[in-house]
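Undergrad: Okay, predicted coordinates and the sequence, questions at the end:
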Amino acid sequence: MARLFGTDGVRGKANVDLTAELALDLSVAAAHVLGEAGVFDARPTAIVGRDPRASGEFLEAAVIAGLASAGVDVVRVGIVPTPALAFLVNNADADLGVMLSASHNPMPDNGIKFFSRGGVKLDDALEDAIEQRMGEDWQRPTGASVGRVTTDLGAVEAYVAHLVSSLGADSSLEGLKVVLDCANGASSMTAVAAFETQGAQVIAIHHDPDGLNINENCGSTHMGDVRRAVVEHGADLGLAFDGDADRCLAVDAQGNDIDGDQILAILALTLKEEHKLASDTVVATIMSNLGFVNAMRERGIRVDQTKVGDRYVLESMNANGFVLGGEQSGHVIMSEFATTGDGVLTGLHLAARMARTGKSAAELASVMTRLPQVLVNVTNVDKSRAGIDPEINAAVAKANHALGTSGRVVLRPSGTEPLVRVMVEAGTTEEARRVADELAALVKQRVSL
């Protein structure tokens, strides 16, 4: 049986894979496992938030019911970004946080992410323990021992104040015109307020969520509208968030994309100049472009590469005392201010770097040269078999040998979607495309459902 938890919580199509019953059972099991692990106080408190998608309404109700039935007091904070939920758990010294979101996934999907005290994601061992406890008989509290439920829809204001304070008292974004694509998601409640508080002129697009339009042809997975808006309005910078605002991608004044690797490079150099980059090291994943690794090496910065997933980036940061890490997809973790990836925080610090230096986004992004990279998603395959199939492994090894030091292949099953990703970097786009297509065809042939 496949593991229930993926690289970023439990995800699936809402009311098909991710049902109210599953959400309730998961919440009860989480309460028991974390309580027995010594995470909880005698009377534990959980904070529950969600992104705007419609299915979050019934899943939120199920999670709250499960926690309260297990004796956990619950504070419902409504629609908030995932990093806001993590911040609120830490800020309130709560015992548990639960976020209902499928991040960048389409609207019909949803997900459940658990945060422990301090606003940190659970490790694999705790997730496995929760999965094993689901459906077990348990002693139910009664009377005054059941959990109580309260609502605090104003908690997000404390998060926005935290974002603004992270820039420092003398930091201003006055003079910058910024387009913000909120993906009709949770950043609609935070991003505009944060940037306007710092003096930026803001043009907001896709900031009117109705429960059905989250990530629909907008946000960090569909950059066309933010590119057009930047050029149309003569903006200095465009920022695109995903549905739960834990990632951020950018666009320069000419409408050219600035990906997560480039943003990470800009922030790494900023921290190094300020003597704040611990061990002169930045953490990235195996999917980061070789151009990023080369640029960092040339400037005396080491890159510690992990498995894909911001949780693994964070694990390395916590274990080694590193302060900056991220992914090409736009997840960036600045541990001085956040315990998880935070798109709005990232965008604010990128804009602040522009304001302080007087440099354009394009100038800052030119610190690295991206090698041509092609990513092919292979659907309708058994992703659990792709990494162990001997013919696929042999083909990947052969391709890596042929590319040599000027390229590489990474083939991996997605942790959040039912597909296999084939990523190829090479000296030219044409060569990368040829190799990627050949490997994708082989994956389709060997492990097709």
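TA: Looks like it came in fine.
Undergrad: Only C-alpha atoms from now on, for both contacts and neighbour counts.
TA: Noted.
Undergrad: Now the one helix or strand residue 432 maps to: buried residues?
TA: According to DSSP states H and E, residue 432 maps onto helix 429-447. If you call a residue buried by 16 or more other CA atoms under 10 Å, then helix 429-447 has these buried ones: 431-433, 435-437, 439-440, 443-444, 446-447.
Undergrad: Remind me what that helix packs against, helices and strands.
TA: strand 373-379, helix 383-386, helix 390-403, strand 419-425 (3 or more CA pairs under 8 Å, 6 or more residues apart in numbering; DSSP states H and E).
Undergrad: try it against this one:
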Amino acid sequence: MARKYFGTDGIRGLANGTKLTPELALKVGMAAGTKFVRGDHRNRVVIGKDTRRSGYMIEQALTAGFTAVGMDVYLLGPMPTPAVAMLTRSLRADLGVMISASHNPYDDNGIKLFRPDGYKLSDQIELEIEKLIDSDMTRYLAKGRDIGRAHRDEEARTRYIEYAKRTLPRNIDLSGLRVVLDCANGAAYKVAPIALWELGAEVFTIGAEPDGFNINYKVGSTAPEAVAAKVKEVRADIGIALDGDADRVIIVDEKGHVVDGDQFMAVIAESWLERQMLTGGGIVATVMSNLGLERHLTKLGLTLERTQVGDRYVLEAMRSKGFNVGGEQSGHIILSDFTTTGDGLVAALQLLAVLKQMDRPISEICARFEKVPQLLRSVKFKAGKPLEHKQVIQAIADGQALLGTAGRLVVRASGTEPVIRVMGEADDAMLVETVVGQIEAAIREVA
């Protein structure tokens, strides 16, 4: 059944646009609160947000909705998405909420929901919440003393910093490392620099001056040029770029070259294999991960379990099949020994631990395999369903025929924006260019 409000990662859209309005946020608070009110205790929900100006508006609307159905609200302020997931468990909350549109521009926003155990909601529960949103919820309104109240949690930031620091191996600190940290003017602008500094690193911070409108603007994981330039300027050992809600991380080596999530996962997999920490006999990644990663893992006797795009699907496979390392090429790295979702800071700390242990340049550490030529194109469209058009279907079929068994082709609609992603890879770079170009052209023609 198609979902009306939820996408691949919660509810997302233009703030005060056609979907994401204070009215909807109010209804989400009432519906999700109704769904997760349980037992005879005072039910509680924790709410974090990134630094978008519209976060204030959505936060207050959600608070009204939750308190209206009898939930107490704990407001965390600017806080990474993984911190909200962790604090939902730590504070024994009945529900967790993150207000963020992740790597999107400032005028977008979103609502992500977490279960009491810190995991994202299933498709089924999201559907049940959608039904409540579209129903008459006045019968669920609390009365008198049962109406909820709101609190500001001033200790949440410290809780998360200490939690993140404890994920670093006990015999390791970061003294002697020069680290450039790009916080994307987003949710981690306070917690991440403090954590790295307290662990001993010399930290050069950029993207840590949010004004409500500059989140992800020419900084962060989607604009690694900023951290790369700073790495070269200060001659740092490594650059770390987070996205707006800090569940994603991109690494830049000491030469200013970007290290993608596939190489990152290869390093963690090998490190954890050597430390006898790796479970499941491999890792989980999406259909977008490079074929070179799969070949590399095979040589190590490990498997690569592929899922559809979306960190929630990676995590589902990890949980069902016993893996503890997974992620996406884009930088969502999930280490389930520590987290229930992608955590850019925690993942970066694991790489910094390897850097300290090996005492080699990060450019060498993160060159684990040779990437197979891969090309990704994003095609915007205004309306309709281009992937259902006969011309596009035929172009995709022709492309698959050209690649045969020597390559891979993935064509999908983004779950968070009106964009079609076209990815092709094969050892023959020119063939990949041809196939992707033909499909891109077909989509543009019908879109």
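TA: Happy to help now that I have it. Bear in mind that the values here come from a model prediction, so they are computed numbers and not experimental data.
Undergrad: quick revisit: could you take the buried residues of helix 429-447 of structure 1 and lay them out as JSON lines, with extra columns for distance to residue 213 of structure 1?
TA: Shown next, in JSON lines, are the buried residues of helix 429-447 of structure 1 (distance: CA to CA, whole Å):
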{"residue": "431", "distance to residue 213 of structure 1": "37"}
{"residue": "432", "distance to residue 213 of structure 1": "34"}
{"residue": "433", "distance to residue 213 of structure 1": "32"}
{"residue": "435", "distance to residue 213 of structure 1": "36"}
{"residue": "436", "distance to residue 213 of structure 1": "32"}
{"residue": "437", "distance to residue 213 of structure 1": "32"}
{"residue": "439", "distance to residue 213 of structure 1": "34"}
{"residue": "440", "distance to residue 213 of structure 1": "31"}
{"residue": "443", "distance to residue 213 of structure 1": "33"}
{"residue": "444", "distance to residue 213 of structure 1": "32"}
{"residue": "446", "distance to residue 213 of structure 1": "36"}
{"residue": "447", "distance to residue 213 of structure 1": "34"}
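Undergrad: Turn the helices and strands packed on helix 429-447 of structure 1 into CSV, columns for distance to residue 339 of structure 1 and mean neighbour count.
TA: Shown next, in CSV, are those (distance: least, CA to CA, whole Å; neighbours: other CA atoms under 10 Å):
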stretch, distance to residue 339 of structure 1, mean neighbour count
strand 373-379, 29, 19
helix 383-386, 30, 20
helix 390-403, 35, 15
strand 419-425, 27, 25
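Undergrad: Tell me which of the ones you listed lies nearest to residue 211 of structure 1.
TA: strand 419-425 (26.0 Å; CA to CA).
Undergrad: distance between the closest one and the chain's centre?
TA: 19 Å (CA atoms, centre = their mean, to the nearest Å).
Undergrad: Residues in contact with it: which ones?
TA: Contact with strand 419-425 of structure 1 is made by 287, 289-290, 371-383, 386, 406-414, 432-433, 435-436, 439-440, as judged by CA atoms under 8 Å, 6 or more residues apart in numbering.
Undergrad: Identify the residue range in structure 1 corresponding to stretch 258-269 of structure 2.
TA: On structure 1, the counterpart of stretch 258-269 of structure 2 by TM-score structural alignment is residues 257-268.
Undergrad: Give the buried residues for the matching stretch.
TA: Neighbour-count burial for stretch 257-268 of structure 1 [16+ other CA under 10 Å]: 257-268.
Undergrad: Relative to residue 57 of structure 1, how far out is residue 23 of structure 1?
TA: Using CA to CA, to the nearest Å, residue 23 of structure 1 is found at 12 Å from residue 57 of structure 1.
Undergrad: which one of these two has more residues nearby?
TA: The neighbour comparison of residue 23 of structure 1 against residue 57 (other CA atoms under 10 Å) goes to residue 23, with 24 against 16.
Undergrad: Which residue of structure 2 lies farthest from its centroid?
TA: Residue farthest from the centre of structure 2, counting by CA atoms, centre = their mean, is residue 144 at 39.6 Å.
Undergrad: Alignment lookup: that one to structure 1.
TA: Looks like residue 144 of structure 2 aligns to residue 143 there (TM-score structural alignment).
Undergrad: Show the contacting residues for residue 366 of structure 2.
TA: Residue 366 of structure 2 makes contact with 259, 263-264, 267, according to CA under 8 Å, 6+ apart.
Undergrad: again, only using 6 Å
TA: Listed by CA atoms under 6 Å, 6 or more residues apart in numbering, the contact set of residue 366 of structure 2 reads residue 263.
Undergrad: ok, it to residue 336 of structure 2 distance?
TA: Remark: distance between residue 366 of structure 2 and residue 336 of structure 2 (CA to CA) = 21 Å.
Undergrad: Check residue 67 of structure 2 too.
TA: Residue 67 of structure 2 is 32 Å from residue 336 of structure 2, by CA to CA.
Undergrad: Who has more neighbours out of the two?
TA: More crowded of residue 67 of structure 2 and residue 336, by other CA under 10 Å: residue 67, with 24 against 17.
Undergrad: So which bits of the helix or strand encompassing the more buried one are buried?
TA: Using DSSP H and E, the element containing residue 67 of structure 2 is helix 54-68. Using 16+ other CA under 10 Å as the test for burial, helix 54-68 of structure 2 gives 54-55, 58-68.
Undergrad: out of the residues you listed, who's nearest residue 198 of structure 2?
TA: Of all those, the one with the least separation from residue 198 of structure 2 (CA to CA) is residue 55, at 29.1 Å.
Undergrad: Tell me who's in contact with the most centrally placed residue in structure 2.
TA: With distances taken as CA atoms, centre = their mean, residue 247 lies nearest the centre of structure 2, 4.1 Å away. Shown in contact with residue 247 of structure 2 (CA under 6 Å, 6+ apart): 342-344.
Undergrad: Okay, and it sits in which element?
TA: Using DSSP H and E, no helix or strand contains residue 247 of structure 2.
Undergrad: how close does residue 206 of structure 1 get to residue 289 of structure 1?
TA: Taking CA to CA, one finds residue 206 of structure 1 at 29 Å from residue 289 of structure 1.
Undergrad: So if I had to pick from these two, which one is more boxed in?
TA: residue 289 (25 against 22).
Undergrad: which stretches of the stretch 1-150 of structure 1 form helices?
TA: For the stretch 1-150 of structure 1, the helices defined by DSSP state H, counting those that start in this stretch cover 20-36, 55-69, 82-91, 124-133.
Undergrad: of all the ones you listed, which lies closest to residue 165 of structure 1?
TA: Nearest to residue 165 of structure 1 among the helices of the stretch 1-150 of structure 1 is helix 82-91; the distance by CA to CA comes to 13.4 Å.
Undergrad: tell me which strands and helices that closest one is in contact with?
TA: If you count contacts as 3 or more CA pairs under 6 Å, 6 or more residues apart in numbering; DSSP states H and E, helix 82-91 of structure 1 packs onto no helix or strand.
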